[in-house]
Every structure is written in structure tokens, then in C-alpha cells.
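[1] Model the following, please.
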Amino acid sequence: MTRLPQGGLIDRATRLRFTFDGQPMTGHPGDTLASALLANGQQLVARSLKYHRPRGILSAGLEEPCALVTLTDQTGSTPNLKATEIMLRDGLAITSQNNWPRLSRDAGAVLQLGGNILAAGFYYKTFKWPRHGWSKRYSGLIRRLAGHGKIDPEAPQAQYDKRNRHCDILVIGSGAAGLTAALTAAHAGATTILIEQDHLPGGSLLFSGSKLDAERAPDWAADAVGALAELSNVTVMPRTLAFGQYDHGQILAVETMPPGSNSHAILWKIRARRILLAAGATERPIVFPGNDRPSVMLAGAVRSYIRRFAVAPGRRAAVAVVDPDEREDTLAALREAGIGVAAVLPRGATITGTSGRLRLRSLRWRDENGRRHRATCDLLCVSGGWSPNAHLFAQMGGGLSYDETTRNLLPPDAAGPLRPIGGTRGILDTYDCIADGKAAAHQALAELEMHKHLNLPRPAPKPAPEQRFHSGRGKAFVDLQNDVTRADIALAQREGYRDIELVKRYTTLGMGTDQGKTSWTNGVLEIAALAGRDPAEIGHTTYRPPYSPVTIGALVGVETGGDMIPTRRTPFHRGFERMGCVFLTSGGWLYARYFPREDEAMQAAINRECNAVRTGVGCVDMSTLGKVEVRGSDALEFLSRLYCNNIGTITPGRVRYALMLREDGYVFDDGTIAQLGDDHFLVTATTANAASVWRHMTKSAQVDWPDLDVTLTDVSDHWASLAIAGPHARDLLLALDPDFDGSRAAFPFARVREGHLGGNLPVRVFSVSFSGEVSFEINTPAGFADNLLTRVRAQGAAWGITPYGLETLDVLRIEKGHLSVGTEIDGRRTARDLGLGAMVSDRKDFIGRALLQRPALQASGREELVGLTPEGGTSPIPHGAVMSEEPLDDDGRATGCGHLTAAVHSPTLGHPIALGFLADGRARMGDTLWAHSPVAGQSVRVRVGPVCAYDPQGERLHG
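    Reported below is the predicted structural model:
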């Protein structure tokens, strides 16, 4: 194995340095790690998963099942990468996997002696006892024996990004069919994207020995790529792996960025009107004893290493290639590299085995007459034909059908957005691929009405050659990555695992990082031969994304840590910052938590804020509530169907508390409905459910009741909302000089008024309360937020205006027994469970009504919301406690009858209070229970009482 003195598509003027298991090596730009290793004489690169057999480099692409390594660079260590997919760059540190103490002498190789014991199903049959043996003994040992590398959690985090693109025609793959299709579509004026997982477009043309239009195939490909680069309506994306197909023409792809880029990789969501899948085909190995030995390579890979990378993978080769044209091209490539040919296996030969400890040394076979032959060689070029790469097509449920003529799983003709072309549908001749790409592009253009329809004929797949190689007895591997042998498949058949899905899981056939690209077709043929079944009857397993492994970092993108979701700030954020506010994240918002004074602890600040609201006036930011304007002649009917309570009697200027159920009858959200005009309503939703309620409303309007005249507008971000609450709230409102009558008689509870404050500040004012005090939510366009806050603070100074945050808001609402999403409204409660059964109308239909009548939801004994106070009066009630009739027994256990949802100290009442769900809770008022918290190590006696602990008659909010 040496670097050839000339040829190849590498930059010989630049030398790159890297290490493999600590040994310094060199390569050139344009090399993959695999080609560089071969150029440095390193054929042994890994050990197999189960038996720890020596493994080398089988292929030159994503189908590589053997050469898995760990790559270490400035972003840390990444295990389980295929050497064939790593583009060489300077300074890489490569480590082999699954061996100890070193690759050439692996102690785990002793497992080869137990080959018959470690057959299919070994783990299922063996590690069932003792009871805790797997977690305590076996798991760690097996993970070490089958270790596939480690990551470095302390390494600098790589940067990833997510982006979107759209086009008329997306071409996946840049071989002869893909390049032709892209050129045809682009010249017709279609916006075209061509993506290629390799860094260099061209596919198999890059190592083809044929000529196209009297031009070398690599040069023809380079000219085609150059022509595409000159067109403004074409985007060529190399180093981009299309790994998943989804609904409505969406393809997910990962682009690996070159060194020096800001991002390590970009996840692309590409939406195309038509997709032409030109992913080519994968060469199949031959199944025979010893076929996993290093230096047994696919013939197409050998041609690629010679012609593209200028590497001679051996010095003396044997050739076992089914297709005569492929065989002659392989022999021509061997001659070009100066590699001697030890043997060319004849038709019908039976391969009986190979020899060599760490790499191939010789090959044995018998001819048709039974004569034995042996060839000394350090390279064996094998090819059992080609399997179309139709995985993306099959991911959307498009099944592949076994074709006896080509002996392949082929995609059928389909009418969806994705169309296989070229090698993906079994077309292997280069000129046929060109014709197929052109015809498919014209067909797609005609469907998009961008081109006059040209009924160009599409080539048909050619029959597979009749020549086959037979296999002698011995350990013959079907899946090289998972050490699945022909004997394993036979055992699965004998033990009743005959369905292809069961065979996969019982033997692990095709479950590795290569996703069975080199093993599935052979696996189907082996099952057919062993069971005497038709391969077409066997079928294939379900194809799922990703087509090839994708780093989780690319799927996550930049959405990590504090950036997992966008941080939203309310219009009052800057004003609150100037007031010394402490913020916290709530429902995606950076929300005001509390407003400490100098050297004031949080609990002291909460107590002060609560007292201010109960005795004077406070202000709180309510901008995060969801707000939806509903207009149209059927707006009231639409809302009546959405909400379970009777809102038909609402009139302009009034506000109604409303309850929304899910289809299954459980409470979804609560909020308010304000009628602003005859056909104009404003609906509010809780902060946590704002997006979900919006989706629910739009789905109902567009899908469920499209006949209703209703228009929805999400105005959540349009309005800044500042609530003023407390006994002096009305005084403050009047001091703000509204141009409407703000007196108690003219503006009572549950009303809405529109107008201006001070003659120039536009507002909507809602007389609603979450605190139980007189309260007005003042909404103003978001751009006026600072103006409103300044006026409220200035005018409110006469009554000691106190800003308060989420902590105080939670205390105030628990004192009043108001509900919160995620605690009381947790997706498992009916209106009756929450004490709101009277709100459910029996005079109309609404979403959730039918399933709300289920006996289980109407039965007695359900958990109901109750209030709780400590029996001793002052004992803190632990958060998240479980309620029980008895104290804990000697083992620290007790039978639960309910649980707490919220617990706080009430500054107003002077003692702790809590809310919780208790079985038959409303029938147990006055009962005494235990509240146990194993986490806090506390048990407190509590008394069951009403949900509302403060002002139960609601007199204060009307003041």
C-alpha cells in the first residue's frame, strides 16, 4: 500500500499531518482518512463488535461497516466515525476503537474461541439471572468489551446552526444522473439546489475509467459542476448529507463546514416542489468464509482509491467480481497502479476461505470441476453487484420491491414529490444515467408547468449477470459491523424468527452505523436461500431517518442552555431593570420575580410586596398573557363552541371568565373573554398555554368549522399590560386622568373600557383581578410601555405604589385559590375536579362535552381541589408533599390519598397555606390529614378547608 507517484484528485503540494493511535502519518488535501491510512500502509484500523476480529477498510463511502474510529480535534472527541467519511485536515488525532491494550494485540480477540456460544440470541438467553445481574455486573463488562469510543464532556462545545432553503427542484446526488438533471432543470429556469455528501461533486465519475463525449469522466463532471456554478438560479451544496424525507417535499440535510468556519455543521430544512433522488447505488460484498479479513475490499472502492486518491491498496491482488464490465474496469485500474494480479476467479468458483492474521495473505477457492486453488495476495477485490440507495424514498412509506431480473430491491414508480433516478432505481450504465436524469428533470418541469412536456424515454434497469460465486463452509459474515454470520441467520430461522423485522432484531443484522447498506440485500438473499422462500415475499424492514448517522449537535443547533428557546422580554423589561428587579425565566419569558430593596432577602421582599397590594396599591407586569382578537359575524358562536361556559349573554363592554376544555373533556386553559364591539372580542390565555391555545383556535377555525365567518389575530406582542391592584387601585386609575368614567358605578368589576390616559396615551383597561383586590389591567400599545410605567409610578407615589413580581403574584393567587397552569391545571382535571363544575353549560355544545360525560369523569372518589392549613397554625407545609390518612410507618411508607400542588407562607393570614388534590376532597372539609415529603424529610398535620383562604365572599375586589 503506497501513494502512487502521479494521478488522483489530491493536492500534492500541501502536506497534512495526523496521528493514528499515536503514530505520526501524513496525507494531502483531498484525502479522506481512509485513503490517507492506506497511503501510509495502515490497513488494520479496528476490531469487530462481538468477536474482536481484525477489520480493515472495505469501501470508500458512507456504506463503510468496518473502519470505525474516534476523531479528536479542537472540539473534543467524536467516536464511531467512518474513516471513509472523514476529510483529512491538519492536526487530527485518530484513535482505533474496541481494542485493549492495543489494536494489533487485542485481549478481546479471545472471544473468537467462543464463536458458537456467542451466536444470535446469546444476550437474550444468557443475562436473565440473577435478578439484578444485568445492571450490576453484565452491563459494564459488555460495554467495555464492545466499546465504541468515548466523548470528552469537558471539551469546548462545537458550534452548530439551523437554516432553511426552498427551491423548485432539489437534486440529491451529483453523479451522472444528478448533474444532468440539475443542468436540465436549471437551464429551464427552475430554481435548483444540488446537494452532495462528498466534498467533491461527481459521484462514481470521479473514479470511472470510461470517457464521456471523448472526455475523461472526472473532467466531464468538473465541467458540469462549473457550468452549474455560472447559473444564478443554482445552489450547489457539497459536504451535505440528505438524511431524511418528510411531508410535503421537505428534506433534512446536514452540511459539514470546512475548517475555520464559525459553525461545525448546519442543519438545513429544504422544501422543494420536486425532489430527484440521484443517490446512486452501493456495491455489495460477497459472502464467503473469511470475507471480513483486512484487505478484502469492494472492487469499486479499489478503483476509487487508485484513480481518485492515487493510492495502491495492495501489491498483489485477486479479483472476484460478478459483472464482466466491472471486472475488466477493476483489472484496468490495477494495471494503472502497477498492482499485480494473482488470480481472477472464474465463473461458478466456490470461495473456501482466506488466511492472514492481521491482514489478507492468501485466498482459497475451488473451480467448477472441484479442483482446489490457492493464490498468495494482499488484496482481494470483490463485487456481488450493486444495490440502489433508495432509502430516502422508502422513508415515507414507499416500499421497495425485489426484482428478480436485477436481483435488487427497487423503488416503484411513484407520483409523490420525490422521484428516484439513475442508480437509485437500478440504472447503472453511465450513458443510461445521463438519459434518465434528463428525462426525469423534463418530467418534473412539465408537472410544475415550467416546460413543455417532452415524453423522453427512461432507460430500464439491465438484468444482473448470471455469474455467481459460491461459498464454502466456515464463518461467513453477512453484516461485517455487527458480526452477523450466515449461521446466525440460519439459527434465527430455526428458532422461529422468520419475519424480516424479527430477524433484524434477533441477529442485529443491519443495525449498525452503516444502516445495513452493504448487508441488507445479501441478508435477504441468505434468508431466501436458507428458508427456500421467494426474496420478493421476504421484503425489507422499515426505513427510517437518518440515512447515515448525524451528530446530535447538528439536530440541536444553537438551542442549548439558555438558548434552548428564545428568551422573550416584556415591554417593561428595561424599566424594571432600572428598578432593581430580579428576573427569572417563566414560559419562555424573562419575567419579573421580585423587587428587592437594599440588602433585602427574597422572602422579606415578597412579604412587603404582598402587604402593599393588600393595604395600598401595587403594579405587576401582565404582558405575557396570550391575547387573541376574534372578529366576524360568527365570532360569538365560534367562542361559544370553544369554551364550556355560557357566554351567549355577554354584551359590549363586559368581560367574562371562561374555561376551555380539550377534546377529551379535561381542562385545557382558563382566561377571559372581553367584548369590544358587536362582532369584536379579545380573548386572553395563560402565559404557559398561549401558543397552544392559539394553535387550538386556528385549527378549530380552519379545519373544524371553516364555514364560520371568523378572523383570528394574535396580538400578544402588540400590547403591553400593567395591572394595578389594591384598595387604592381605583384612586390611582382616576389620577391617571382617563377620558372615560372610572367611578365604581360606571366601571365596576368585569368590564372593559377603551380610551386615553392624560389625553394622549391610548389604552384598553380591564376591570379584572387575579389578586382578589380591586384591580385594573391597563393595556397600551407596546411602544408606549415606558410612558405608562412612568405615569403609574409618578401618580401612584401618593399611595406608596409598589411593583411586585411573580413570587408575590403566586402568593396572592394561592390565598384566593386561583388556578395556575402546570400545577392545578395539569391536563388531568375536569372542571368539577377544580371546583368549577357550575361553569360547564348544559344548554349548548362545545369542544370536550361528549367525552366529559364518560362515567369515569363523573364518578365519585375523584381527586378534588382543596385548601390546606397546618393544624398547629405555624408549621411550614413542605412543597410537593403527599397527603395520607396515617403517619409514616417504620419503613417510612404511608398510603396516599392526594398530593399538594402549591404551598406558601401567607403574609396576609400570618400562617402557611397550601392547595392540593384530595380524593373526595370537598366532602372532607375539616378533616385532618398528614402531608409527607420524603424529599424534605418532613411530615406535617394539615386541616382540609376551602380553596379560597382570603376574602371568600369576594367583597374586596368590588371596592
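
[2] alpha carbons only for contacts and neighbour counts from here, please
    OK.

[3] Report the secondary structure state of residue 577.
    Following DSSP: H, G, I helix; E, B strand; the rest coil, the label given to residue 577 is helix.

[4] For it, which residues are in contact?
    Counting by C-alpha atoms under 8 Å, 6 or more residues apart in numbering, residue 577 touches no other residue.

[5] What distance do you get for it to residue 565?
    22 Å (C-alpha to C-alpha, to the nearest Å).

[6] what does residue 750 give?
    Taking C-alpha to C-alpha, one finds residue 750 at 35 Å from residue 565.

[7] For the comparison step, fold the sequence that follows:
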Amino acid sequence: MMRLSTGGLIDRETTLTFTFDGHKMIGHAGDTLASALLANGRHLVARSIKYHRPRGIVSAGLEEPSALVTVTDETGSTPNLKVTEVLLRDGLQVSSQNAHPSLENDRAAVLGLGGKMLSAGFYYKTFKWPQAAWSKTYAPIIRRAAGHGQVDPTADPALYDKRHRHCDLLVIGSGPAGLSAALTAAQAGATIIIVEQDHELGGALLDSDTQIQGISARTWVQDARDALAALSNVTVMPHTLAFGHYDHGYVQAVETQPPGSVTRAILWKIRAKRILLAAGAIERPVVFPGNDRPGVMLAGAVRSYIRRFAVVPGKRAIVAVADPAERADTIAALLAADIQVVAALEPGARLLGTSGKRHLSGLVWRDEAGKRHRTYCDLIAMSAGWMPTAHLLAHMGPRLSFDADAQSLLPPARDGILQPVGGARGVLGLDECLTDGKAGAHQAMAELEKHKHLDLPRPTPTPAPTQAFESGPGKAFVDLQNDVTRADVALAQREGYSDVELTKRYTTLGMGTDQGKTSWTNGILEIAKLSGNDPAEIGHTTYRPPFSPVSIGALVGTEVGTEMTPTRRTPFHTGFERMGCVFQTSGDWLYSRYFPVAGETMAQAITRECNAVRSSLGCIDMSTLGKIDVQGPDALEFLSRLYCNAFAKLQPGRLRYALMLREDGYLFDDGTIARLSENHFLVTATTANSGSVWRHMQRCAQVEWPELDVTLTSVSDHWASLAIAGPHARDLLSALMPDFDASGDAFPFAAVREGLLDDLPVRVFSVSFSGELSYEINTPAGFADILLDRVMAAGSQWNITPYGLETLDVLRIEKGHLSVGTEIDGRRTPADLGLGGMVSQKKGFVGRGLLQRPALQAEGREQLVGLIPEDGTTQIPYAAHLSDTELDANGLAQTCGHLTAAVLSPTLGHPIALALLTNGRARMGDTLWAHSPIAGQSVRVRVTPACAYDPKGERLHV
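    Here you go, the predicted model:
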């Protein structure tokens, strides 16, 4: 065991067991997986992604580039977790990745001998010839070799959640700057949220043995915790990673829940008036040959493992730290842990290379005088400086600028909701961080008018050491996670990929879960050295959320399975259940599918329901249609601009079928426009598009034409709508005792009446989707059961039959009605569907300009037609493509169209289909082939008009 007998912040009374690659190990409460592995003497924990080189633990935080593992617990396996971010808990099963057959003896390590063959861009250059080998040879090999870890194919049984919070001030990070800022702002009475990724507040102070205001740093942190916990206006959120910064003070964060919690993680959506980014800084590795071996660690991480976790990360250490104060602090920590410091390198020393097979065993280096040394060691504590953790600031666009004094990317001075403080601004000294946090909080409070502005001085960013470490020739890694070497960066420059964005993509520098946390500054310096350009001119690539990987489960939350969207039930749902209805999902709705009687199959039920509607009387739920109430002096003008129809002369009490186009001239939706009074209209939209139509209308009213005086109200859920259809529909309407004249002359097709059915308030629309005489009776949703009971009771004398979506599809396909919400592909014009005559030539409307494009008016477009099987009996296969020829020997044929729907028509006694066919209206009577690769069937078909039943529409007026 490599554990100190005393010290640290671990709970030695609580022992936790876990396994690594099947080997049982122990740790303590307060350990991370990284500290527990090191305490068990385990340094080799992973293999690198490309060369499969041995990799160990480099850091102690989220910047960890190498030690990626798969962790299995009661909720399943999660790959690519950094051992530094996993809080140890009892029973964890940890597995190494990217190694076969074992971590110690990885056969793929032979790739490390590939050298120049696997240099930057090798995949672009290698897998070109022969072309036929790509799909059969190269692609399978690459897919097997690519990536780290394997995703657990089983469903994740864990629960996740999404929640919201808001505050005056959000403090991200709880180091010296963050705690100082939170204490200062809390005293001003502001509502404060402190977000900390670690399970403990304190940040770098947890690793420090310095004093603050005469007390130890840890005691100061505890006092600060107690003070904040006593304040009702402060919310402290440990275990919470702020991973994304967006517009208007919006931050997303994931809170990991402790074992035993109902939820595994919570996605927090936090809206803050002001944000202080106190995320600290990331230590920069030294680039030298062999700097990736297990045992080469960041100096700050070494101090953290010794002081916070009481772990001895080695026995013989070399210190290569550029900053004199940090070098002395690192040596003091090593000596306090009884670790022998065999060499303390000064900046200017030249690091020539390391040795060791699976763990560091030595370093070859030259001192400033040029003398060569070979020093045996099992630990190198290195540091080339620090880079501000300003990623969240950069998410919103302001680019970081390279500062020559700090030798790092620094956030620019700017006004805005989010301001960096402390290490995130390049301020590294303890006293300076405390001062900067306090000053940042005062500024935020003044901007929120919580107190008068105090013009407190802000510390300047800490300059970098004037001299850096030199490196010898050899394989020196700039990006440890992606196996990007100094030679790769140089090759990218020579081959023309010199721009920083191109260098990233050609070499993979800064990609992966690390996103360049430890590599980008070194990468910029390497590019500058090779190109001779100023690092400030080189810049950096775009920073994007997430700052560190987060679980997809947390992003999804509870919206999985049947909870993905709310299940919507119509007002008639309960009544239809009593009738034995079989339901199906249609969008978000549970829609009535069919109503079987005892012993009936679905096909038999559909046939019976169709025959009932055609010969007598049926009823169907139409409540799912979108319904939008449009009122105001400019209501007619507003709708006239939205729809391509000419309906300026539409009188109150009448309605009209209408088409809505997109801005590009393609058909968007269809529905009806009913004029209830002079300035009052009711618009319907298809079930599938109702939400999109509502958003489009809102945008037009608020953004495109704000000068129009019009009020829109979505009333889709306010009205229950039951359609009665069939030759006896008017008889039933009269039997329901309307207070208006329901005769054919007084209430013709395409009309609307408002009134009472006996004592029931209704709106009745004379419209039809079935091709039969039909009325849609709308009543306030609360009266749905009453309406259904009365319709079924009064209609019993005509043997009224409820029918569902399956039957409705058969009826409307017989009439040649296309389901605009589900059967068009976004590339159809009104003329394609035989509705070109509805497009007004005298007014402007959305989409008119682009509808005139030559390609949309040209001949040769696909047009709506009907199909019947040539032999009159064979079912036309679903998902079929149309062709003039049979399939050739390879199973191919040139297509000229495709089906949109196909059914067996009980009314006509044979199968029919609707299709979109090139020049379809000019091909009536032609014979084609319908090939369905899904059904594995080809059928000879004949082209007919789309409307196969009652083409003159006479039955609408019986």
C-alpha cells in the first residue's frame, strides 16, 4: 500500500472495496478512483488510443488526459470515465480499455513501432488503394481499432432528472477566488448559487499547507463553508459540473447524486443575472521525449495526492517545475511524504528522454552546463506553467488571447454577465485570488444595484517563469490523449495544414474527452516555434460545450420510452375505451385505431367500419386536429397572407379548404378556415403539423407583420370534435335537436353553424374527409362524454358504427386525399398534388415568390396519381418505388416515382394506392412496376386518377 499513515482528508474509518481488471483493492471514503488506484500501487491503468502505449495517471482533476477506464456499478457500465472524476464507492468494478488480451500485455502495442506509418493524417493517405478494399477490409479494421471503451448495450436502469434554478449571482468554482466572491456577495443580500464539480468545497486550498489570515487554508475553507451554510440566500451545489454557458446568463450543469439516491444525476438549467467564473487554472505539462510514461505526473497533482489523499505516488522523484515557488512547494510535499527527491531540475535543463517498460524507471537529462545525467526514478513531478480554465467564457464567443507574459491563453477584459476571477483570469497567487474574488463580487453587486460601486483594484495576471525547460529529440507528446507528438504538429505545418483549425483536424490535437485542456497551450507554442508566427496571431479553435463529458442520460432526463413526450388522450378516450376501442399512437396522441367486435380481426373490423360509413352512418374522433382561434380587425388580412387561397369573399358562417406554403414555395400544411363572424375565424391544422403551424403563425404575427391587429389563441385542447359521416349524417344531426336549420339548403356543404344541440353548446362544421356527407360537431371538451352518449343513442336507429384511424385512411385514400401531415416529403407544390387551381394569382402570400421558380413550374415533376393492380387482385406492396421496367439481374431498376399509401378497398373490392409519379397526370392508363425492397415484392400496376370513389363528389350533398 502506498498510503501515508496520517494526514489527508480521507475517512480512514470507512473502508471501501473495488476491483480493477478483476483484482480486489481497497480505499477509503473521500478517495477518488485515481487516489485509490495509486494508494494500491497501481500506476499503469490504460493504453493510449493510437500507439497503445502504457499510460498512467497524470493529473488530479478533470484535465486528466490519459487515465480513462470503464466503470461498472448497479446501473451498468460507463466507458471513458476519468479516474480523477470518479468518487470511490463500495463495489465498483473498474476495467481498463483499449487493450487485448490484457493491460500488461497488449498485442496492439506493436503499433508503437509503426513510427512514421501512423503519423498525422495516416488514415487519409493509407486507406485509398485498392478502392474495393475499403468496405471489406479497411473499414472493419478501423472500426474495431477506433475509439476508447465499449458502450453497454443494455438499457440504463438509472433515473435522471431535469430541474431549474435562478439566482442573482452564480459562482462557478469554490477555490480561494470562488469562496471569497461568494462570501462577499452573500453579505450584500444577493441570492447566490455556488457550483463545484468536486464533492468538497475548497478547490486548490484542499491541497495547500499555507495559511490564510493566520489560520490553515483548510480551516479557513471550513469556516467559509459554515458561514455560507448558515445563510438562507446561498445554495451550495457540490458534485455539480457546470459544462455549458449560453445566452443571457444561462448555464447548464449536471449534479451527480450519491449512491442510494432515487436519481443518478440531475441536469440543472440555471439562469443567473451575473456569473463569476472561478474555475481556477490547469497545469501545463512539459513536452519532452517519453513524457507519457506512467509515473510522469503534473506537480500540482503530486501535491494533491500527498496532502489531500495521503497517497505516496512514488519513492524516488525528479522535480521539473518551472516556477521557483511551486518547485519549492513540491519538494516540501515530497519530503514530507518521505519521498526521496533525487533531482530538482532548474528551467533551462534539457530533458532527453525517459526509460521504463510499463512504468517510469529513469530520466536522461542535461543541466544548463551541458552535462548529461541518467537519474533513476519512479516519479517525475513536472510543470511548465498554468492555463486559465476560461472555457465557459469562450463558449459564448469572446476568443482567448495569448499573453506573452503569462505564456498562456487569457480571457480578454470585457463587460458582460460572466466575468472570470482568480485562476480563470490568470491570477495565480493565493492572496491575489482572494482579492480578485472579492473585487469581482463587489463589481457584480454594484451592477445589480445591491450596493454602491467600489472601485477595488484587480490583480494583474501572474507572469510565467522567464525560462522554460528544453527538450531533446524523440517522441515527445503534445496531446497525451490523442497520441499527438511534436513530430505530428510539425508534419501538419509542412503539409500545408498550418492554420490552427486545420492542424487540429489533421492531427486530432485537442480532440476527445480532454478537448485540449492540457495540450492547447503547448500546441500553440509548438506551432509558433515551427512557423515563426507570434502565438497571439495563431489563436485557438472554437471552445464548445460540454466543458467535460456528461452522461447522455442526464441530458435526456426522464424523457425516455413512453415518457419521451406527454401521452395525450382526447376527450372521448374514456368513452371509446368502454366501446372496446384499440388505440394507437399518432404523434403524441393515443388515437382510436379500430373498434373490433367479438372474434373480429383488424382487417374484418376495418371492412365492417368502411361499409357502415359508405352505406349508413359512422362516427370518428377528430379532436386531435389543431385548432387556432384568430380574431381582430386585421384577421382576414393576416390569414390572406398566410394561405395561398383567395378567400376575401368568404362570408360569416362559411368555411374553405386552404393551403399553407413555406417560404420556399413548398406545401407546408392544409386545413380549413371557418369565418365565424366578421373578424373572427377558426383555423384547423393537421394533427402532425399542428405545433409547427402554431409556431409559424406566431412568428408571422409577432415578427413578420407586427403592424397587423390580430390575436391568436390555440384552442386545440378546448374543443372535443366528433365527426358523423354517412348517408344518414343529416338525419342524425336533426335528431340531436339543433336550434338551427339543419336542412341541406340552409346548412350546405362547407358551412359552419354555432348554437345548441338540445342544451349542448356546439359548433358544427359541414366538411368531409371520408367523401360522404359529414358533420364535425365541436363541443367544449368537458361535454365530450355527453355528446358521445347522445350521438350513439340517437344514431342507433341507423346502426351507427364508431370507426378509427385505419378506416379513415381507407376512406380518404378511396377519395384520393393525401395526408399532408405525414405523406409529403417537403418538396411538393400545390400543383404536384393537383391543387394548383387553389393558388391565387392576384394576391401576395408566404411562399409566392419562390413558388414561381422555374424548377417548381417545370414539366417532369412528380404528380399525385392513383394505382390499381393490373390483375385487379394482388395487394400493392407498401414502401414501393415505381419503375417502367422489371428489376434487372442485380435487383435494380430506374425509378420514376413512389407510393405514399396503399390499402385494400372494401368499397371497390380491390387494392388501390396513391403515388407520386413523374408526369403522372399525363400517364393515365400506363402500366408500371411497383417494387418494394422492404416487402421483397414486385407488382404490375396501372395508373389511374387519384380519386377512385365518387369523383364528382355527389355523395357530399345527399
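
[8] Settle it for me: which of residue 750 and residue 565 of the first structure has more neighbours?
    residue 750 (19 against 13; other C-alpha atoms under 10 Å).

[9] wait, doesn't that one sit right on residue 652?
    No. Using C-alpha atoms under 8 Å, residue 750 of the first structure is not in contact with residue 652; the gap is 11.5 Å.

[10] For stretch 818-825 of the first structure, buried residues please.
    Residues 818, 819, 820, 821, 824, 825 are the ones in stretch 818-825 of the first structure that count as buried (16 or more other C-alpha atoms under 10 Å).

[11] just how off-centre is stretch 733-741 of the first structure within its chain?
    52 Å (C-alpha atoms, centre = their mean, to the nearest Å).

[12] Pull the residues that contact that stretch.
    742-743, 747, 753-759, 776, 791-792, 795.

[13] Mean per-residue distance, the helix or strand encompassing residue 437 of the second structure versus the first structure.
    Following DSSP states H and E, one finds residue 437 of the second structure within helix 430-447. Compared with the first structure after fitting, helix 430-447 of the second structure deviates on average by 2.2 Å (mean C-alpha distance after the TM-score superposition for the first structure).

[14] what's the answer for stretch 222-229 of the second structure, then?
    Stretch 222-229 of the second structure sits 2.1 Å off on average (mean C-alpha distance after the TM-score superposition for the first structure).

[15] quick one: the helices in the stretch 401-550 of the second structure?
    Counting by DSSP state H, counting those that start in this stretch, the stretch 401-550 of the second structure has helices at residues 430-447, 486-494, 500-507, 520-531, 535-538.

[16] would you turn those helices into a markdown table with distance to residue 865 of the second structure and mean neighbour count?
    As requested, the helices of the stretch 401-550 of the second structure are exported to a markdown table (distance: least, C-alpha to C-alpha, whole Å; neighbours: other C-alpha atoms under 10 Å):
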| stretch | distance to residue 865 of the second structure | mean neighbour count |
| --- | --- | --- |
| helix 430-447 | 66 | 23 |
| helix 486-494 | 57 | 20 |
| helix 500-507 | 49 | 20 |
| helix 520-531 | 60 | 20 |
| helix 535-538 | 60 | 18 |
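
[17] Redo those as JSON lines? Include distance to residue 783 of the second structure.
    Listed next are those as JSON lines, based on distance: least, C-alpha to C-alpha, whole Å:
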{"stretch": "helix 430-447", "distance to residue 783 of the second structure": "54"}
{"stretch": "helix 486-494", "distance to residue 783 of the second structure": "72"}
{"stretch": "helix 500-507", "distance to residue 783 of the second structure": "63"}
{"stretch": "helix 520-531", "distance to residue 783 of the second structure": "66"}
{"stretch": "helix 535-538", "distance to residue 783 of the second structure": "69"}
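
[18] Can you check which of the ones you listed gets nearest to residue 457 of the second structure?
    Of all these, helix 430-447 sits nearest to residue 457 of the second structure, with 7.2 Å by C-alpha to C-alpha.

[19] Identify the residues contacting residue 490 of the second structure.
    527, 530.

[20] Tell me the spacing between it and residue 87 of the second structure.
    Residue 490 of the second structure is 39 Å from residue 87 of the second structure, by C-alpha to C-alpha.

[21] just residue 216 of the second structure next, same as before
    The gap separating residue 216 of the second structure from residue 87 of the second structure is 25 Å, by C-alpha to C-alpha.

[22] And for residue 546 of the second structure?
    For residue 546 of the second structure, the distance to residue 87 of the second structure equals 20 Å [C-alpha to C-alpha].

[23] all helices for the stretch 601-750 of the second structure, in order.
    602-615, 635-642, 690-699, 729-735.

[24] Inside helices: which ones of the buried residues of stretch 818-825 of the first structure?
    Using DSSP state H to define helices, no part of those is located there.

[25] burial count for residue 15 of the second structure?
    12.

[26] picking that back up, which one of the helices of the stretch 601-750 of the second structure lies nearest to residue 911 of the second structure?
    helix 602-615 (12.8 Å).

[27] quick one: buried residues of that closest one?
    602, 605, 606, 607, 608, 609, 610, 611, 612, 613, 614.

[28] OK, contacts around the fourth one?
    For residue 607 of the second structure, the contact set (C-alpha under 8 Å, 6+ apart) comprises 807, 906.

[29] ok, now how distant is the closest residue to residue 37 of the first structure other than its chain neighbours from residue 57 of the first structure?
    Once flanking residues are discounted, residue 37 of the first structure sits nearest to residue 43: 7.0 Å by C-alpha to C-alpha, 6 or more residues apart in numbering. Residue 43 of the first structure sits 7 Å away from residue 57 of the first structure, going by C-alpha to C-alpha.

[30] tell me, what's touching these two both at once?
    With C-alpha under 8 Å, 6+ apart, residue 43 of the first structure and residue 57 have common neighbours 294, 295.

[31] out of those two, which sits in the busier spot?
    Ranked by neighbour count (other C-alpha under 10 Å), residue 43 of the first structure and residue 57 place residue 57 first, with 31 against 26.

[32] Just to be sure, that one is in a helix?
    No. Counting by three-state DSSP, residue 57 of the first structure is not part of a helix but coil.

[33] SS state for the closest residue to residue 36 of the second structure other than its chain neighbours?
    Excluding the flanking residues, the one nearest residue 36 of the second structure by C-alpha to C-alpha, 6+ apart is residue 27, at 5.2 Å. Of the three states, residue 27 of the second structure takes strand under three-state DSSP.

[34] how near is residue 27 of the second structure to residue 294 of the second structure?
    Counting by C-alpha to C-alpha, the gap from residue 27 of the second structure to residue 294 of the second structure is 21 Å.

[35] and residue 14 of the first structure, what is it in contact with?
    28, 29.
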